[in-house]
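[1] Quick one: sequence plus predicted model below, questions after.
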Amino acid sequence: MYGAEHLQAFGGLPAVDFQPKDDPADRPAADDVAWRISVEPYGDDDRDRPWADEFADFLGSVDPAGVKALIIGQWGEAYEENSSLPIDLVIAAADRLTSLEAVFVGDLEAEQAEITWIEHADVTTLLAAFPALTEFGVRGGSGLVFPPTKHDRLRSLTIQAGGLPVQVVRGVLDSELPALERLDLWLGVSAYEGDTEVADLAPLLSGTRFPRLHHLGLRNSEVQNEIAAALASAPVVARLRTLDLSNGTLGDEGAAALLEGQPLTHLDVLDLHHHFLTEAMEQRVRSALEPHGVRVDLSERNEPWGGRGIEGRYTAVSE
């Protein structure tokens, strides 16, 4: 699960693991960090306990009214029990978590569960329970449900998946999120339920959704070239400051389409890291954009498995 490691920061705060046995005097203030609540169901130490117990200890040890950012880590055997378990417990504590502004669900690394093994449910119940949320993130696409929802304050939405079902994408794009500024979708591969096609992105690319959007990530896709070609003439691009097409199968075809389409010189950042561009195309991209002040990330050039050819290209994160 390359590229999907534990969050080091979230909600503008450093991420810290809650440790029930820590000396209270050594704990940071409730609003100084993003608290990760996680258990170790495969261990033989005191962290092998129900997530409900860990969360109850957290609420009793840290002032819940001061908590601004919460990270839901491993809640058990995540490939057998879905995320409704921790989500329901967090919602039940909504009257105590009165300052909560950021929630991330599923902060697991490969050693805990491959990204496609993380089982989810309807995660929008958290948005309904916390109308003051400004940032929301999810890792994992299996069983994920995201019906069209309305939230007036959400500014950042991230869904990381090895395969993102099209129904989730449609639910996001049909949602009313008037404050949304950052959208980051890891679309993944068809072998792991990533069945979104470029046509499904039409409401987003048209620029008619999310009027405040300035950061768009359509990442980790096996159809990265097709996405790049669609963005070349997509109205949404004109109001972006950051465009992220990283972690996918982008090659010279997609990069050329971008350069031959509408101007990109207004961007602050074009992120293409983990790509399959030739050195000549890398130089062409840099020459076209960097003189205009665009920061271009072309790190992690890859060669297709089995030699040249699009068939051997791979996304950074799949299973």
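    Perfect, thanks for sending it.
[2] use CA for all of it now, contacts and neighbours both
    OK.
[3] Please enumerate the strands of the stretch 101-250 of the chain.
    102-105, 135-139, 156-160, 182-188, 215-221, 242-244 (DSSP state E, counting those that start in this stretch).
[4] Use this one as the comparison:
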Amino acid sequence: MTYLGIEHLERFHGLPVHTPEPSSGALPAADSVAWRLVCDYGEDAGFASLWEQFLETVDTTRVRALVIGAWWHDEYTPIDPVVELIVTHADRFPALRALFLADVVGEECEVSWLKMCDITPVLEALPALEEFGVRGCGREGLALRPLRHAALKSLRFESGGLPGELVRAVAASELPALERLELWFGSTWYGGDATIEDVRPVLAGGLFPRLRHLGLQNSEFQDEIAAAVGSAPVVAQLESLALSMGTLSDMGGEALLNGQPLSHLSLLDLRHHYLTDPVVDRIRTACAPAVVEAGEAEDDYADPDDEDDEPERYVAVSE
């Protein structure tokens, strides 16, 4: 069984992630690391104090990458004030090219509990941003409005429940520089109400002319995605494709085999799947010389004491 899920970022935008601490002594050069800001659990000082200290001690005009970790010090609080601080002080970060919101793991807070908000103002306030990622669920407020952003090259939503409205907003946005798009759809139980229809504008091609990597992942409708990918025009322009973390079964595998060739890809990521070994072997052969990452199949769950219990399949990240 493979494991794919939520982990702290160790590198971001090609830089090592550094978490400054009061007793850490000399700080690294402002442009040499991705700065991770996190409130220590139980401390009385909130994120606003941490933010002010960061502005005072680091030359933010040279900061290239910023990672926001846990922003609360006691009970889980909405991320809205953090977003407001970033937007208010956007002019203090002229060199900022990468931002990740909610780099939080399960030991700190489950992804479905993170209290999110509309993150559109961040993108609007940072027109030079090239890489943006966010972790959270639609059930707790994660939202995006359609926008135009001329510089954004990488957009990543890690979610246990991605709302269809957000996916439609991505498809309705003008992102002429976009090279990488990753969407974790998650579970309907946690607000993931997106459907295959919401991503068809992306699959049709032409929407993001520079797109080279597409991740349609962590989905309960992974077989439908595989079937759509089989004839999707966008595939011809891709260098890598991720259909991992979801409930992909032999039905979806057969759809890939019966669809357009994928041998031009450098990588096809199918990890966390429910494919049988013979189908995986056929996919590997059909896609050669592309690398197919699959690993071992996940186990269908069924109650061994209940003869009528149907096997259940799960996405890698939900709660």
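    Cool, got the structure. Every value quoted in this text rests on a predicted model; they were computed, and no experiment measured them.
[5] about what we covered before: now render the strands of the stretch 101-250 of the first structure as JSON lines, adding distance to Arg284 of the first structure and mean neighbour count.
    As requested, the strands of the stretch 101-250 of the first structure are exported to JSON lines (distance: least, Cα to Cα, whole Å; neighbours: other Cα atoms under 10 Å):
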{"stretch": "strand 102-105", "distance to Arg284 of the first structure": "38", "mean neighbour count": "24"}
{"stretch": "strand 135-139", "distance to Arg284 of the first structure": "34", "mean neighbour count": "23"}
{"stretch": "strand 156-160", "distance to Arg284 of the first structure": "30", "mean neighbour count": "20"}
{"stretch": "strand 182-188", "distance to Arg284 of the first structure": "26", "mean neighbour count": "25"}
{"stretch": "strand 215-221", "distance to Arg284 of the first structure": "22", "mean neighbour count": "24"}
{"stretch": "strand 242-244", "distance to Arg284 of the first structure": "18", "mean neighbour count": "21"}
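[6] how about those in JSON lines, adding distance to Leu289 of the first structure?
    Shown next, in JSON lines, are those (distance: least, Cα to Cα, whole Å):
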{"stretch": "strand 102-105", "distance to Leu289 of the first structure": "34"}
{"stretch": "strand 135-139", "distance to Leu289 of the first structure": "30"}
{"stretch": "strand 156-160", "distance to Leu289 of the first structure": "26"}
{"stretch": "strand 182-188", "distance to Leu289 of the first structure": "22"}
{"stretch": "strand 215-221", "distance to Leu289 of the first structure": "18"}
{"stretch": "strand 242-244", "distance to Leu289 of the first structure": "13"}
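[7] From what I see, Phe276 of the first structure and Asp252 are in contact.
    Yes. Phe276 of the first structure is within contact range of Asp252, at 7.2 Å (criterion: Cα atoms under 8 Å).
[8] just checking, what residue in the second structure corresponds to Ala110 of the first structure?
    With the correspondence set by TM-score structural alignment, Ala110 of the first structure lines up against Gly106 in the second structure.
[9] Neighbours of the residue lying closest to that match once chain neighbours are set aside, how many?
    Closest residue to Gly106 of the second structure apart from its sequence neighbours, by Cα to Cα, 6 or more residues apart in numbering: Ile6 at 7.3 Å. The burial count assigned to Ile6 of the second structure is 18, neighbours taken as other Cα atoms under 10 Å.
[10] In the stretch 51-200 of the first structure, mark out all the helices, start to finish.
    In the stretch 51-200 of the first structure, the segments counted as helices under DSSP state H, counting those that start in this stretch are 51-61, 84-92, 124-129, 166-173.
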